[in-house]
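Asker: coords below, sequence missing:
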């Protein structure tokens, strides 16, 4: 498989996003990080980052953005990188299901904490600026981060973790062959 194919699969999966009822509706789960993760595991971290980049650029060009600027797409790109890089690191160090699970837990933690901080200092202020709305007061912003964004990303990470483990178990031999072929090239 190559970056183009995985990017295409990723953008299709991104279309099938869905909100989780207890969380704010702008937070949506999709499985588009799984192909990026497969790209990183089989072809290296740059391939995973490129899949994340291509899916977000294409989705922005196709769907547009509520703010006119790709704030959500930049946040999605950042979320994906925060998730896939720890998985890549631990999986390549241990090259086992144990390494994958340690990586998935680390990636979920990195994504949840990193996006909480980045939403607080960057993404949520950017949204309010580009939408032309009043900035959130400090208390409401902290509540949104602590009660919405942090638990959402932990839950999203757990869902993606479960899907990745199921996919990994079904295509493990193929993935190892792809990794071997990529390493030889």
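Answerer: Structure received. These figures come from a predicted structure and were not determined experimentally.

Asker: only C-alpha atoms from now on, for both contacts and neighbour counts.
Answerer: Noted.

Asker: run the chain-centre distance for the top helix by length along the chain.
Answerer: For the chain, the helix that runs over the most residues, judged by DSSP state H, is helix 150-184. Relative to its chain's centre, helix 150-184 lies at 12 Å (CA atoms, centre = their mean, to the nearest Å).

Asker: below is an additional structure, to be compared with the one above:
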């Protein structure tokens, strides 16, 4: 294990401890169990990490540029957030990002961009659903968060990611344009043409998949997620 992996694991535990501390301070309920909360967040963080880091869970589509990979690490973050709140959701996002950093191929810029996009995607939905816990709230939460994430993804690609690949990684703009042009001939430049015809449909399709899967899974297991055995203990007494 190299030093970066050790640092990543240390940060993983620090994020867990910090989240438990903050959550406990803002939710001073007698029933709050920090160990149970930490275990729940760690489980969802591990699932998100697998979906984010392991290549077998990634795939591309032939009608989109080959470097736009689908990965569904936001699903555990959504489910954890809906069940346990925004701090838990952000902790899951932070965990999968921190563990991915030692394996970065983009000088951490790609991972930090994913961190920002996942945060703007998941947290608004969790906050809205926390206020309106019904089907209308679910639709509103997913709709607003998807819109925010789509706008942010285009802005970050135009002003952060593409300039980074050109000026820091040494890729030529013409070379990048050639790659995306193979999949989408209508793209004419690596700015807003690429953002509107490449980034937007990619993220819209990905968001739709994430929303559908999240809704189906959370609807099936949300009762179990809040079960702590207290009712059974009372019956036994």
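Answerer: Here it is on my side, so go on. Bear in mind the structure is a predicted one, so any value in this text is a computation, not a measurement.

Asker: fetch the TM-score of the aligned pair.
Answerer: Here the TM-score for the pair of chains, by TM-score structural alignment, normalised by the length of structure 1, is 0.85; 175 aligned residues with a CA RMSD of 2.0 Å.

Asker: stretch 72-79 of structure 1 vs structure 2, average distance?
Answerer: Mean deviation of stretch 72-79 of structure 1 relative to structure 2 after superposition (mean CA distance after the TM-score superposition for structure 1): 1.3 Å.

Asker: most centrally placed residue in structure 1?
Answerer: residue 80 (2.6 Å; CA atoms, centre = their mean).

Asker: confirm that that residue lies within a helix, as I assumed.
Answerer: Yes - counting by DSSP: H, G, I helix; E, B strand; the rest coil, residue 80 of structure 1 is located in a helix.

Asker: let me see the contact set for it.
Answerer: Taking CA atoms under 8 Å, 6 or more residues apart in numbering, we find residue 80 of structure 1 in contact with 33, 36, 49, 52, 111.

Asker: where do the helices of structure 1 begin and end?
Answerer: Secondary structure of structure 1 (DSSP H): helices at 3-15, 33-43, 45-63, 71-94, 97-118, 124-131, 138-144, 150-184.

Asker: centre of the chain versus the fifth one, how much separation?
Answerer: Read that as helix 97-118 of structure 1. Offset of helix 97-118 of structure 1 from its chain centre (CA atoms, centre = their mean): 10 Å.

Asker: equivalent range in structure 2 for that helix?
Answerer: Aligned by TM-score structural alignment, helix 97-118 of structure 1 corresponds to residues 135-156 of structure 2.

Asker: quick check: the matching stretch compared with structure 1, mean distance?
Answerer: Here the mean offset of stretch 135-156 of structure 2 against structure 1 after fitting is 1.4 Å, by mean CA distance after the TM-score superposition for structure 1.

Asker: mind telling me what the residue nearest to the centre of structure 1 corresponds to in structure 2?
Answerer: Checking with TM-score structural alignment, residue 80 of structure 1 has residue 118 as its match.

Asker: okay, now the closest residue to residue 9 of structure 1 other than its chain neighbours: neighbour count?
Answerer: Excluding the flanking residues, the one nearest residue 9 of structure 1 by CA to CA, 6 or more residues apart in numbering is residue 35, at 6.8 Å. Using other CA atoms under 10 Å, residue 35 of structure 1 has 23 other residues around it.

Asker: and for residue 87 of structure 1?
Answerer: Using other CA under 10 Å, residue 87 of structure 1 is surrounded by 26 other residues.

Asker: return the residues in contact with the residue nearest to it when sequence neighbours are not counted.
Answerer: Closest residue to residue 87 of structure 1 in three dimensions, ignoring its sequence neighbours and counting by CA to CA, 6+ apart: residue 103, at 3.7 Å. Going by CA under 8 Å, 6+ apart, residue 103 of structure 1 touches 86, 87, 88, 89, 90, 91.

Asker: now swap in residue 106 of structure 2 and tell me
Answerer: Residue 106 of structure 2 makes contact with residue 169 under the criterion CA under 8 Å, 6+ apart.

Asker: with residue 119 of structure 2 as the reference, measure out to it.
Answerer: 20 Å (CA to CA, to the nearest Å).

Asker: so what corresponds to residue 26 of structure 1 in structure 2?
Answerer: Using TM-score structural alignment, the partner of residue 26 of structure 1 in structure 2 is residue 67.

Asker: what about the closest residue to its match other than its chain neighbours, how many neighbours?
Answerer: Residue nearest to residue 67 of structure 2 in three dimensions, not counting chain neighbours: residue 60, with 7.7 Å by CA to CA, 6+ apart. Residue 60 of structure 2 is flanked by 14 other residues according to other CA under 10 Å.

Asker: and residue 170 of structure 1, by the same measure?
Answerer: Per other CA under 10 Å, the neighbour tally for residue 170 of structure 1 reads 11.

Asker: any idea what it aligns with in structure 2?
Answerer: Using TM-score structural alignment as the criterion, residue 170 of structure 1 maps onto residue 220 of structure 2.

Asker: show me what contacts that match?
Answerer: Taking CA under 8 Å, 6+ apart, one finds nothing in contact with residue 220 of structure 2.

Asker: residue 107 of structure 1 too?
Answerer: Contact analysis of residue 107 of structure 1 by CA under 8 Å, 6+ apart lists 82, 83, 84, 85, 86, 87, 157.

Asker: and it, how far from residue 59 of structure 1?
Answerer: From residue 107 of structure 1 to residue 59 of structure 1 the distance is 23 Å (CA to CA).

Asker: also residue 139 of structure 1?
Answerer: Distance, residue 139 of structure 1 to residue 59 of structure 1, using CA to CA: 33 Å.
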